[in-house]
Each structure stands twice: as structure tokens, then as C-alpha cells.
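# Coordinates only, no sequence provided:
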């Protein structure tokens, strides 16, 4: 607890009133100290409020202790779910200390935990402005900025072609008479400003995100269009005439389309717009000015697809291995990614992932020609209404190449009008990614020319759904047709789609129902496919447990190591087991691996019931005695305090910590967790990994530059947007794959930091590193990755080919021109999960 006793001050005033005030202040300070000693933080907080209201001159003296009291009391209020009281306390504190960055940051942390991300961002941003060197606030702001202003905003605004085509289509519509415009999902307001510049009389723009709405207000004002564009912080579905806008508009412009077209709710919003906000559409035979009729930009979309082979998609969505470092995966456990599992009509998870397929590691191979999935007319109300109720339609596409069917890749052409269009095809230079529907749960994924890929497509729950993907092999198809013609004339089937549906329904080789479906995130499936990871842990754990086991003189070490791997059933029941705790984030096989290494009691920290069931089934399949594997969260009262002794009189032999996030960043507070873990280890016990080495290199990458910040006004056609949205740029780009990142290496990899979890005095959380430039160029970024050293011999490389981790990069604010042979100094600092790198020439 900070020192809470302020220096005594003599009041400048006099008289009985001042003396009485001083006595009350002194008594309140004394009471506050007693309350703090008794950990009665609520009463102590009330006493400090009284002190500061009576004697504001003591603010600096009690500031540190007041902060401590506030934070402790706020933790109690949060635990008691007294949210209004908690927020009230912070509001009182900020009235007293309006420029205190620590209180601002703490207020933001509570708001973020409660889900108020927009409001949290405001407090984090203010804390950073008050103190640009306040690392906690900077890290918090960077994390929330990635969520509030998603990185695709920068990429899209830097896409000159996209901006030019939208601008041209809007100009044409306004020129032909569409003078009243509504921009749905305005973002930064760029489409609204295109309309105003084109000559629209009235422009209305609605934006749901508070952050983006406020950003758009600043952008519109900076471009001197605030009088001509009315911005509304609301969903278009809540807009009413004349309450929010005075009249029906003649033009709606929107880009509320995701990689799967419908995922941002464009169908629902346009149905509402046509019914309540737009002038009626022009019907055939009618003539007159466009201003008399309603119109939508984009006018329509044509959605296309292709079946592809792609090893990168496969390893993130299908568990390929049957045996992982000696652990057998049973057939009664089926692993699925959320994209596949969400075909359940009650699920609202996106039924696809998104990938920039032109740059996916290892590339992809087309197995079919491009085929049309669906066409949508956004200017046809009845068609829009029928989309959600229309039954899924069957598609059958012939294979043109042999290979492994891994996914259906989807893109679209957005027809803005009869003249202007945008394609999101992977063959185009575009800011868009493609929607990817992974193929799972087939008995055989091999396909060859003559086979048919069958599927069903629909628009359901605001998503383009492609499900029931299967392969109809040529020889099987002929057998089915022969048997079908015996019972029914094929000509009676109305069309090819019905025949394909009948053929698919008659397939007989269906897998039997499995006992347990285990839904894993793509990174967790990639982890199961990461064989070097599991083999490395097996080797390192075996060495630690061997070193801890009592050694008999007659038993050579080699024989002793082999004996350590005998089945638990044959181990003496009288001796104590080795305790192993795995606190990895998410699903992990490591506790089961530990359980195969001798007399070990492994504990898993998985939380989800389906994951526990799956691990139990895997344990059973590998002949573990019942209840060998324990689930640690069932043994502790406070899930926040995972790191504690296995039993009151026992310590851990091995503690496995998750050090690197799948995104490529260091986990928050990992060094604090390591410090606690070291206190919980038996003599000779180890933390895994024992230490971590961070590597980096200098690169030139225009891609990273354009994904991190809007570049001037040229890309945005002269509109001043960059300074405002770039307030939300973050210096670190995450979820990169260095093997496919468009970049030019300007140096060899160098070691930047060492984080030692077992021997803290070896840490180098702040370091200056000299790097020699090996190629002249424009230095724009420093990508980095890690080697997780389980011991001095076993290393896991987070940039390796089998890695389930992504990599990250620090992107420079201002690129630096460098020459071959030049030596640069990188100043590297690690704080919590934040890595900062500054370059000195």
C-alpha cells in the first residue's frame, strides 16, 4: 500500500471554521488509513472523497494512495456486479483528477471488460495523449484500436481503383438526376463526400459504430462539407421519415458487403430502405428523370465459386494426423472448425473464413472451372425478400483436375451500374479477401476429372451458406444412374439440378454417426497438425521427468529413460506421481502426452465441456487408467488463480505456459505468470518453455505500409481522410505469414530479445541490437518471430512451415532509405505483450 499520510499544511485562513475543517480533514485521513489497514476500501474511498472536497490543496499529497484505494474498491464493485457504483466512483475520481492518465486508463480497462469498447477507446486514447510514454495505456489503445477501426478500412481507402469506380458510378447517378442520397454504413464518409462533390442537393449518412461516426464527423468537417452532409449515429433499420430524414431519397449508396456478400446485412437493410426510405423504382415502360425514382448502388452482384486444393486451408480445418507423437486419435472423436459446425441453423457464426487467396502460403490449385453460385438484383425488392425464404439450390460442378478437395473459394462481381463494376476475384489486384468454405467430414477427399463436386447454396440468416459439399465419383455415379433407371425414368426428372440432387441423396457411403463432435478454432486444428510441436514437448518432458526420477546404481540411464515410459498401470501405487500442469490457452494434447511418460498425474486447464469429453475419449483410446487426466479448473475455486499448488503439500514437476498468442504477439503478463510458476516448482522442476528468443529482420514492404495507414490524399481522390483515421493506426501488424508476405529482405535475421522464464536475471526486455544492411532499399518494417526453447536442445520456431502461430511486424511511421553495408541500431523493448522497436541510423 502506498504511503498515505500527507505532509501537514497550515491553512492560509483563520478562525473557527478553518480549524473545524482542518480537524475534520485530519480525522478523515486517519479514518481512511485505518480502513485501508482493515481492507475496507469502500469506506476508505468515501473518506478520501471528503478530504479532497474539503481540502483540494492536498490532491497531490494523497493522489497515489487515492488511486490505490479507488482501484481496490473498483475491483470489489466489479466482483459484486455493482456496475453503476463502479462507474460513479470513476466519474467522481476524474472530476477530481481530470488529467490523470492512470485513472483514465483504469476506467477504460473496466469499460472494456464490460463490453463498452467505444467508450473504453476514448479513455485509452486520452491517457495516451496525457502521457505518450505510458506503456499500459498505449498497449490497451493498440488492442482496442484494432477492434474499433478494423484494418480493412486502411486497405480499402488505399485501394485507388475501388475509390475511382465508386466515385464514377455515384457521379453518373447524380448527374442523371439522383440528387438526394442516403449512405448506409458510412464508415469514414467517403461515399457521402463523393455524392456531395458530384452535386447532390441533400446527403444523409448513417453509421452504427460510435467511433466511426465521430471519425466521419471530423472527416466531413475537415473537407468543408458538414453543411451538405447530415451524419446520423444509428442503424439504417431505425431510420424514419420525417423524424430522421425529411424525405424519401432517390439514391442509396452502400458498401455493406463482406467477402461472402451478405454478412454485413445488406439484404435486410435494402429491404427496409426500399420499403421506407427510397423512392419507388422505375418500372418497365416508365420514363422521366432518374430523380423521380429510387436506385441503389451497387445495382447487383454475381457470386462465383471454385473448388480448390490448398494445404494451408486443410491444415487449419482438418486434423490429418491419426497418431500425434504416440497419441492415437480415436475415430469416435470428430474435430471440426466453426466454419463447418455453423451449418446448425441455430448458430450465428460465419459459415466461412476469409483469405487473400493470391497470397496464401503454398498457393492453391483449381480443381474445377469457375461456376456461378447466385445472382442478386439489389434494385428488385421482391427478389431481395425471396432470398431469405428461398430453398437451398443444388449445384453440381465437374472436376477438371485431380487433387485433394479442401475448400470452395467464393468471390463476386459487384455491378455498381450498367457501366461500372468491381471484382473481388483472387486474380484481381483488389483490397478484398475471398470467402472460403472448408470441406470437412468426407470419407475420401480425392477428386479426379469426371467426378462431380456437389453442394447446396442459399442465403440464410444474412449469410451466404454453402453446405452439404460432397464428391460424386464417376464410377459411383454410373452405378447410381443404372440402379435409378430401373425404378424410375430419368426423363421424368425436371432438370439437371434435380438429377444431381437425386444422385447425391442416393450415395451410400456415408460415415456413421460419431460419438463426439469437438469444435476447435482453426489455430487449434493447426496445432494438432503440428507434429514437431508435440514431438518436441514429448522429448523435453521426458528429459525432465527422467532427471527427477530416483536412479538405481544397477540401472543405466538409457534403460531408466525407457522405464519412465511404461504404462501407468504397472507403476507402483505407493510412490507419489509427478504433477504436470498445462495452462495452454484452448485445446491441448500435452497433458495426455505427459501421462504417457511414466507415473505422472497430468492436469489440463481446458474449459469447454466438449473439449473435456474429447480429451477423456482420447485418454480412453490410449488405455489411460480412468481419471488419470484431471481437469484443473474443477479443482480450484477461482479461475483467475490457476497457478497454485497441485495439493497443499505438493509442488509441480512441469508447468506448461502459453507464451505466444496465435496472432504472433507475446501473451500479456507472461513474465508475471512465470514468476508465480517458479515458486510452485519442485526442486529440478521446469517451466516450458524455459526461455524464448525473439528474432527479427529489416524489410521493405509496401503492403505493410498500406495495411497500417492511409497514404496521403492521392488514394482517396483528394479527400482529406488520412490524418483522422490514422489516429487509430497501430505500430504492430499481427497475423502475418512471413513465407508469403510481399517484401524485400534488407538484412539477415538477428536475435532481438531473450525472455527467460526459468532464470529471470538472463532476461533482456530492453536491448540495443546492431543490424547490418545487406541490400539497399526503403526500410518500412521489422517483422519478428520467436524460438520457444523448451530446453537448450529442443526449440519450436513460430515461423516454421508447420507452425500454428502467425508472425507480427513493427511498421515504421516514416520509412528510412538504407544502403548496403550500413549498420543500424535497433532499440527493442518488451512491455507486457507489447513490442516496440525504434531504428537509429
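Okay, I see it. What you see is a predicted model; the values in this text were computed from it and never measured. Residues are numbered from 1 along each chain as shown.
# going forward, measure contacts and count neighbours with C-alpha atoms only.
Will do.
# number of nearby residues for residue 103?
Around residue 103 sit 21 other residues, with neighbours defined as other CA atoms under 10 Å.
# Would you agree it is in contact with residue 69?
No. Here residue 103 does not reach residue 69: they are 11.5 Å apart, not a contact under CA atoms under 8 Å.
# Check it against this one:
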């Protein structure tokens, strides 16, 4: 039976986009080929192998056997050819299957390493991590490794000039009304865009962190985060920018970041745009209190509902120390400095 999610991955332009994403490719290449001592003579499971390039990296790194598992027809139409073209068919076994239905050729066999590029927008979109964790629980040895192994979601208040400032003057014509209608039309879903770092009002705080070796499947149902941050620069507070970073295990840490401060990736950043009446101009050190929730959609397990609520910084508890300009935080910070210098 056809599955719209997997059918989408039969479009080779989707793979072209990912393969041309140099930060993505370089991170996986360095993480795998830079750790040949870890991969040597190991059995590897590549979950959602796509074209099979990560499986090929594993074989080149010295893996004894690689199971390249792919649910879409790309498995038979592309991945098999890639292994033949590179002389890797004796090492990489392409399996056309969903990992949920996977049966390894040797039923009692466990794998040493699981490799997967499962990340979606704001990390969790597409819900593929659940399949990776299922594979971990079913097939990974007790001392096995996950590539990547840790992931962190960040959030920062931001300006969104492409949806606000840009429309104030289009060749001498004000288009504020059009811009307002455009934002309303876009309000049902986050904006995927590449933000200039100067549009961040804060460098970002950790919204959520996971170690993929021990995170529980139930933890993926909802992520909820609340904080008060002090604006590190003044500007128009028009939304919240969300990005992620993953860490690979190995002798030298390899990171893949989708931050506005990092080279652009195909993930870019996810921006939750505020309604017009909630936007405001903030000064440096202005406190911004908010709560964000990511809840798995009841109608589509591969999607999440993102909700942002602005809170009253006069009521919410601030972190200690807090660098905002509220009197209580200034006094607390001064008191802590006195203690540290005494």
C-alpha cells in the first residue's frame, strides 16, 4: 500500500537537496570516516538509508557489514546501484523495508552501531526519531553507539524582517496591509527561513536536550519549556527562532548545527511568528517571558503542534542570575557579585 510520507522520498530532488547540503554531508562524512577505529569490523544499521550514502561511508570506514534499510522505492532504484557503482555490495546489504517491520537475516544478531539522518525542521518534524529509537531498542547491542548520539534544541526571541520590515517600502509603496494579510495566511504554520544573526535578540537558550542512547519513546510526545530571557540587543520582538544541533560520538567531537550563526543548511531555522498585536519593540536587557510547547499531532504522528505563549515577566520567576533591567534582578546580580568578591 502506498504511503504518502515514503512516496515523497521517491522524488530524487528531495535527495538532491540533502546531498547538496554541505554542512550535513561534511558532518556525517567526518563523524564516520574520521572514526575508522570505531567502525572497523563492526555491524552497522542505517535507518532510513535513502540513497545509501551514509551506508557507503560506513563501509569505507571499515564496517564488516552494513544494513541499509529504506522504506521507499529509492532502496531498489538508487541505493542498490550506488553500492554496485562503488563496489560495496559485499559489505552493504540494501533492505527495502520499514524498520518497524524489519527482520535481520540473522534473527539473533544485534548491531554495533546505528547511523541515521532522521532530523526534521525544529528537529522533531517528520517524527522519524521514533523509528530510530525502535531500531535501537530492538537491534542495538547494550554497548552500541548511535550516530548522532546527542541532540539539542535552542530557542531565541527574534525579529522577522522578511515578514514585517520588508513590506514597509516596496519601490516607494507601503504594503503594510498586504504584509498583515500575508502573516495571517502563514500563521497556521511556522516559517522556515534563514535568519541573519543580527535579527536574534538573544543568542539562544536550550529548549530541550536528549541523549539518544537512553531517551524514552514517551518523551517524544510533548516537549514543554518556560523561561525568562533578557534581550541582549534592542529591536522588534516579532517571533521566536528555533534551531537544533546534533553531536556525534568519537575521538573528536563532530557537531552539525542549524543555528543562524552556522553555515546555512537545508533545515534553515523554524520561526514561530507572533501576531501583530503581540509584537513590541524591546530594549537591551528587557525581560522576555514565554512558554513553548511541541506536542505530537493526534491526527498525524509525523507532525507536531507548536504553541508559543507570551507571559508576564513581572509574575514569572526569573533565572538566577538574570541580566534583565528589572530592579529585583539588578539587586540580585549585585548581591551575587558582592558574595563572589568577598
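Looks like it came in fine. On a predicted model such as this, the values are computed, not experimentally measured, just so you know.
# My read is that residue 225 of the second structure contacts residue 289, right?
No. The pair residue 225 of the second structure and residue 289 does not pass the contact test of CA under 8 Å, sitting 11.0 Å apart.
# top helix in the second structure by residue count?
helix 327-341 (DSSP state H).
# next one: that one to chain centre, how far?
For helix 327-341 of the second structure, the separation from the chain centroid amounts to 36 Å (computed by CA atoms, centre = their mean, to the nearest Å).
# Mind listing what's buried along that helix?
Of all the residues in helix 327-341 of the second structure, those buried under the rule 16 or more other CA atoms under 10 Å are 329, 333.
# What segments of the stretch 1-150 of the second structure are strands?
43-47, 65-70, 92-96, 111-116, 140-147, 150-158 (DSSP state E, counting those that start in this stretch).
# Export those to CSV and append columns for distance to residue 57 of the second structure.
Shown next, in CSV, are these (distance: least, CA to CA, whole Å):
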stretch, distance to residue 57 of the second structure
strand 43-47, 11
strand 65-70, 10
strand 92-96, 10
strand 111-116, 10
strand 140-147, 12
strand 150-158, 20
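# can you put these in a markdown table and add mean neighbour count and distance to residue 84 of the second structure?
Shown next, in a markdown table, are these (neighbours: other CA atoms under 10 Å; distance: least, CA to CA, whole Å):
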| stretch | mean neighbour count | distance to residue 84 of the second structure |
| --- | --- | --- |
| strand 43-47 | 26 | 17 |
| strand 65-70 | 25 | 14 |
| strand 92-96 | 21 | 10 |
| strand 111-116 | 24 | 21 |
| strand 140-147 | 17 | 25 |
| strand 150-158 | 22 | 33 |
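# Give the equivalent position in the first structure for residue 192 of the second structure.
Matched across to the first structure, residue 192 of the second structure falls on residue 354, judged by TM-score structural alignment.
# so what's that match up against?
When the contact criterion is CA atoms under 8 Å, 6 or more residues apart in numbering, the partners of residue 354 of the first structure are 259, 433, 434, 435, 436.
# Which one's more surrounded, residue 225 and residue 289 of the second structure?
The residue with the greater number of neighbours, taking residue 225 of the second structure and residue 289 and applying other CA under 10 Å, is residue 289; the counts read 21 against 14.
# secondary structure element for the more buried one?
According to DSSP states H and E, residue 289 of the second structure maps onto strand 287-296.
# which strands and helices sit next to that strand?
The criterion is 3 or more CA pairs under 8 Å, 6 or more residues apart in numbering; DSSP states H and E, and the helices and strands that strand 287-296 of the second structure contacts are strand 222-230, strand 304-311.
# and that strand, which residues are buried?
Across strand 287-296 of the second structure, burial judged by 16+ other CA under 10 Å covers 287, 288, 289, 290, 292, 293, 294, 295, 296.
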